[in-house]
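> here you go, sequence then predicted model.
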Amino acid sequence: MNDEMNSMSSNDVWDLVELPKGAKAIGCKWIFKTKKDSLGNIEIYKAGLVAKGFTQKEGIDYKETFSPVSKKDSLRIILALVAHFDFELQQMDVKTAFLNGQLEEEVYMKQPEGFSSIGNENLVCKLKKSIYGLKQASRQSGI
């Protein structure tokens, strides 16, 4: 959980602000996963913070939800070019891909359980970047 909060902090995901009149803050929750190796041995424990996007209201908290995706044909063309020109193909994973998407809407979220800012428990997080769980998260991710 500390790693996730450090990642949120280093990516400048939100600012703590007072909730404006008429605005509603969506909730958030922690999700936990156990990653195992090929033999079934526990390799790592992971924690992630997700927004309760199911409480968002269309036209207020988000406008569009579709996300751009690639077609199989595009991948086939790339693979054909790699094979034809004998290029080297590499794969990568962006651990914090969703935290790169800038939000266009004003979305307020309650502070994560167990990580309320001391002395500022009444403040909410004004999201600047997309996080998992938001309706527009995959659209805003920038990947």
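Noted; the coordinates are in hand.
> CA atoms for contacts and neighbours, from now on please.
Noted.
> for Glu105, which three-state class applies?
The local conformation at Glu105, judged by DSSP: H, G, I helix; E, B strand; the rest coil, is strand.
> now do the contacts for it.
Residues near Glu105 by Cα atoms under 8 Å, 6 or more residues apart in numbering: 60-62.
> how about Phe87?
Here Phe87 is in contact with Leu81 (Cα under 8 Å, 6+ apart).
> in three-state terms, label it for me.
Assignment for Phe87 (three-state DSSP): coil.
> another one to put next to it:
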Amino acid sequence: MKSEMDSMYANQVWTLVDPPEGIVPIGNKWVFKRKKGSDGKVETYKARLVAKGYRQREGIDYEETFSPVAMIKSIRILLAIVAYYDYEIWQMDVKMAFLNGHL
């Protein structure tokens, strides 16, 4: 939990403000997971602070939704290029990811 909170502060995820009169802020909750290895033993514990988005109302709390995902066609094209030119490919595990984050 400390790592998650430190990351949010470092990436300036939010600015704390007083809510307008008559507005109830959307709540949040902690989600905990155990990540297991191939042998079935617990390797790491993860904690995420998530918004209770189910309380949002379209047109009031948000106008549109967007979820960036990689298309499988794009991944296959990149893998084909890697195989053709005999390039090396590396896997990277991203611990924290933020939309509009500084790279």
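Cool, the structure landed. For clarity, every value in this text was computed on a predicted model and none was experimentally measured.
> could you identify which of the contacts of Glu105 of the first structure has the most neighbours?
Within the contacts of Glu105 of the first structure, most neighbours by other Cα atoms under 10 Å means Asp61, with 22 neighbours.
> now that one: how far from Ala137 of the first structure?
To Ala137 of the first structure, Asp61 of the first structure is 12 Å away according to Cα to Cα, to the nearest Å.
> mind listing the strands for the first structure?
Taking DSSP state E as the test, the strands found in the first structure are 14-17, 25-26, 28-36, 42-51, 102-109, 124-129.
> so which of the ones you listed is the most surrounded?
Mean neighbour count, computed with mean count of other Cα atoms under 10 Å, is highest for strand 124-129 among the strands of the first structure, reaching a mean of 21.
> just list what it packs against, helices and strands only.
Using 3 or more Cα pairs under 8 Å, 6 or more residues apart in numbering; DSSP states H and E, the elements in contact with strand 124-129 of the first structure are strand 14-17, strand 102-109.
> what residues in the second structure pair up with that strand?
Under TM-score structural alignment, strand 124-129 of the first structure corresponds to no residues of the second structure.
> relative to strand 102-109, how tilted is that strand?
When axes from the mean of the first three to the mean of the last three Cα atoms, to 10 degrees is applied, the directions of strand 124-129 of the first structure and strand 102-109 differ by 160 degrees.
> thought Gly27 of the first structure was touching Ala51?
Yes. Counting by Cα atoms under 8 Å, Gly27 of the first structure touches Ala51, with 6.1 Å between them.
> need the overlap of contacts for those two.
Shared contacts of Gly27 of the first structure and Ala51 (Cα under 8 Å, 6+ apart): Met109.
> which residue in the first structure lines up with Gln56 of the second structure?
The alignment partner of Gln56 of the second structure in the first structure, by TM-score structural alignment, is Gln56.
> chain center to stretch 9-26 of the first structure, what's the gap?
Offset of stretch 9-26 of the first structure from its chain centre (Cα atoms, centre = their mean, to the nearest Å): 15 Å.
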